[in-house]
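Participant: fold the following and give me the result.
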Amino acid sequence: MSVAFENGALVDAVAFARDALVADGETPGEHLGARAEGEYAATHYFAAQVPGYRGWQWCVVVAGAPDSAELTVSETVLLPGDGALLAPEWVPWVDRVAPGDLGPGDLLAAPVDDPRLVPGQIDTLDIDPIDADQVGQVSAEIGLGRKRLLSFDGRADAAQRWYDGEFGPDSAMARNARHSCGTCGFYLPIAGALHGAFGVCANELAADGRAVSAEYGCGAHSDVRPAAGNGSPAYDAFDDGAVEIVTLPAAPAADGAAGA
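Facilitator: Predicted coordinates for the structure are as follows:
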């Protein structure tokens, strides 16, 4: 057995371990304890006084050689202790970006293997087959048009998102509307496969410029009629001048009061 371990020099080498941290330019706090790591090493723990690392501790591994009283430092490292303030689990940026994060001048590239997009020469079935004037994606095959197009999955994802969103049929506005967007004069149907389900609102006082479901609706529908008279859209004006004021005769006095 080593002389260093027999004399407890490894576990008792608190000052030696602290000096190793100070030599690295650190300012260790109180000694939190030491633990023997086999016959020839011990680990010392010190409170870390490092801004932003609350609850962390310095770990210094002190080692000794058999039949020698000389000590060496194997490594120093900063480790989290119980209740330490830890950084949240790292999440790739592509999974962190949320709607509304894109600002002026920012660049946000779609992944090369993005399932929402396919090469421009693939027929995405986005053209209405009834319309004989439309030729699906031929322009891309001869080097014209867009390089990538929405895939079926990408189109389905967008449709579901719009349908479930603020301008879908289940929103509070739509549930309280008497008419749907599909019958509104301000409704501009979009082209392609989503033609029958979505459009763009052209009413500046409603969902102007937004993609809305044909089943969405609001109180600014083109079929809403103006109110009669000067009242609100829901009620006619109330003319209190047409009310006849009637004066009622005084009530007869009670018997007791008449006897008095």
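Participant: going forward, measure contacts and count neighbours with C-alpha atoms only.
Facilitator: Will do.
Participant: for the protein, longest helix please?
Facilitator: Counting residues, the longest helix found in the chain (DSSP state H) is helix 152-164.
Participant: helices or strands up against the helix or strand following that helix?
Facilitator: Following helix 152-164 in sequence order, the next helix or strand is helix 172-175 (DSSP states H and E). Where contact means 3 or more CA pairs under 8 Å, 6 or more residues apart in numbering; DSSP states H and E, helix 172-175 is not packed against any helix or strand.
Participant: gap between residue 170 and residue 187?
Facilitator: As judged by CA to CA, to the nearest Å, residue 170 and residue 187 stand 18 Å apart.
Participant: scratch that, residue 142 is what I was asking about
Facilitator: For residue 142, the distance to residue 187 equals 35 Å [CA to CA].
Participant: the longest helix of the chain packs against which elements?
Facilitator: Using 3+ CA pairs under 8 Å, 6+ apart, the elements in contact with helix 152-164 are strand 211-213.
Participant: one more to put side by side:
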Amino acid sequence: MIALPTRAGKPDSALAKAVDLARSTVLEVAEPDEVGEHLGADAEGERLVTHRFACARSGYPGWYWSVTLTRAKRGKDVTVNEVVLLPGEDAIVAPAWVPYKERLQPGDLSPGDLLPVEDEDPRLVPTYLVGDDPLDPPTDADARAQVRRVAEDLGLGRVRTLSREGIDMAAERWYAGDGGPDSPLARSAPQSCTSCGFLMRINGSLSESFGVCANGNANDDGRVVSLDHGCGAHSEVKLARKQQPLPLPDHVHDTLSEDDLEIV
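Facilitator: So this is what the prediction gives:
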């Protein structure tokens, strides 16, 4: 049986008894073998009742036919309001639609693909409002205004730069990702990146939290890592004596000649 929604109130008796009319209405849009047993009738409102029939159509398990009937006040004629095929609780339905831009994941873009940024993207602000780095130390207001006017006149610099929200979103994403302190690689690391000689510092507000790995032998080479991240390729890592490879034995020189082999 299909679990159906319940409605408060008692169904109109004349409409509730019109099961045959409801079934014949469904048969106008479905084949006889696609309509199953009558599952019940529920009141949708005053003189408004919906009949439900099991759906036996191939490919629609858990669905049901819904026929809504109504009649005029003090009227005896029953009329059909609508007939539809609806999913039950156990029905197979398509997943909720997600816009293409929200479905994109890092690595989905192929050569030649374009992903335009909206004009009102909260991660970006016009550069002329905040300078090239919105978190640069504040300078004299007149000096900043003069720099902006010159940059505008010469067409220099970027049109937009990261907003505070954009920087915070990037920091949260990096810190929670593979380059953060909670990745399996970091949890098993002997030391953190902050003391590693291969860490390249960055400028700006994130310099106290992140850097770039420059160890060509490390998994994170060329990637942003948090200072409390870490891996086994730390510049100061040392192997314990028992972890060091066994020394190779001295080479053995073969002094046998062909004559010696014949004697043997």
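Participant: can you calculate the TM-score here?
Facilitator: Once superposed, chain against chain, the TM-score is 0.63 (TM-score structural alignment, normalised by the length of structure 1); 226 aligned residues with a CA RMSD of 4.3 Å.
Participant: residue 170 and residue 187 of structure 1 - which one has more neighbours?
Facilitator: residue 187 (23 against 16; other CA atoms under 10 Å).
Participant: aligned partner of that one in structure 2?
Facilitator: Aligned by TM-score structural alignment, residue 187 of structure 1 pairs with residue 199 of structure 2.
Participant: residues contacting the nearest residue to its match once chain neighbours are set aside?
Facilitator: Closest residue to residue 199 of structure 2 apart from its sequence neighbours, by CA to CA, 6 or more residues apart in numbering: residue 213 at 5.0 Å. With contact taken as CA atoms under 8 Å, 6 or more residues apart in numbering, residue 213 of structure 2 is in contact with 198-200, 220-225.
Participant: can you turn the buried part of these into a ChimeraX selection?
Facilitator: Command for ChimeraX that selects the buried part of the contacts of residue 213 of structure 2, burial taken from 16 or more other CA atoms under 10 Å:
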select :198,199,200,220,224,225
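Participant: tabulate the contacts of residue 213 of structure 2 in CSV, adding columns for distance to residue 141 of structure 2.
Facilitator: Formatted as CSV, the contacts of residue 213 of structure 2 follow (distance: CA to CA, whole Å):
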residue, distance to residue 141 of structure 2
198, 38
199, 35
200, 32
220, 41
221, 40
222, 37
223, 36
224, 33
225, 35
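Participant: looking at structure 1, which of the contacts of residue 213 of structure 2 hold up?
Facilitator: Contacts from the contacts of residue 213 of structure 2 that recur in structure 1, judged by both residues aligned by TM-score structural alignment, their matches' CA atoms under 8 Å, are 198-200, 220-225.
Participant: what's the closest of those residues to residue 262 of structure 2?
Facilitator: Residue 262 of structure 2 lies nearest to residue 221 out of these, by CA to CA, at 58.8 Å.
Participant: if we can go back for a sec, list of residues touching the longest helix of structure 1?
Facilitator: By CA under 8 Å, 6+ apart, the residues outside helix 152-164 of structure 1 that reach it are 115-117, 124-125, 168-171, 194, 211-213.
Participant: cutoff 10 Å now
Facilitator: 114-118, 123-126, 149-151, 165, 167-171, 193-194, 197-198, 210-216 (CA atoms under 10 Å, 6 or more residues apart in numbering).
Participant: in PyMOL, how would I select just the buried ones from these?
Facilitator: To isolate the buried members of those in PyMOL, using 16+ other CA under 10 Å:
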select buried, resi 116+117+118+123+124+126+149+150+151+167+168+169+170+193+194+198+211+212+213+214+215+216
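Participant: count of neighbours near residue 15 of structure 2?
Facilitator: Using other CA under 10 Å, residue 15 of structure 2 is surrounded by 26 other residues.
Participant: the one 3 residues further on too?
Facilitator: Using other CA under 10 Å, residue 18 of structure 2 has 16 neighbouring residues.
Participant: so who does it touch?
Facilitator: Residues in contact with residue 18 of structure 2, defined by CA under 10 Å, 6+ apart, are 41, 49, 51, 69, 78-79.
Participant: return the subset of the residues you listed lying in strands.
Facilitator: Among these, the members found in strands (DSSP state E) are 41, 49, 51, 69, 79.
Participant: residue 170 of structure 2 matches what in structure 1?
Facilitator: In structure 1, residue 170 of structure 2 lines up with residue 158, judged by TM-score structural alignment.
Participant: my read is that residue 124 of structure 2 contacts residue 133, right?
Facilitator: No. Residue 124 of structure 2 lies out of contact with residue 133 (CA atoms under 10 Å); the separation is 11.1 Å.
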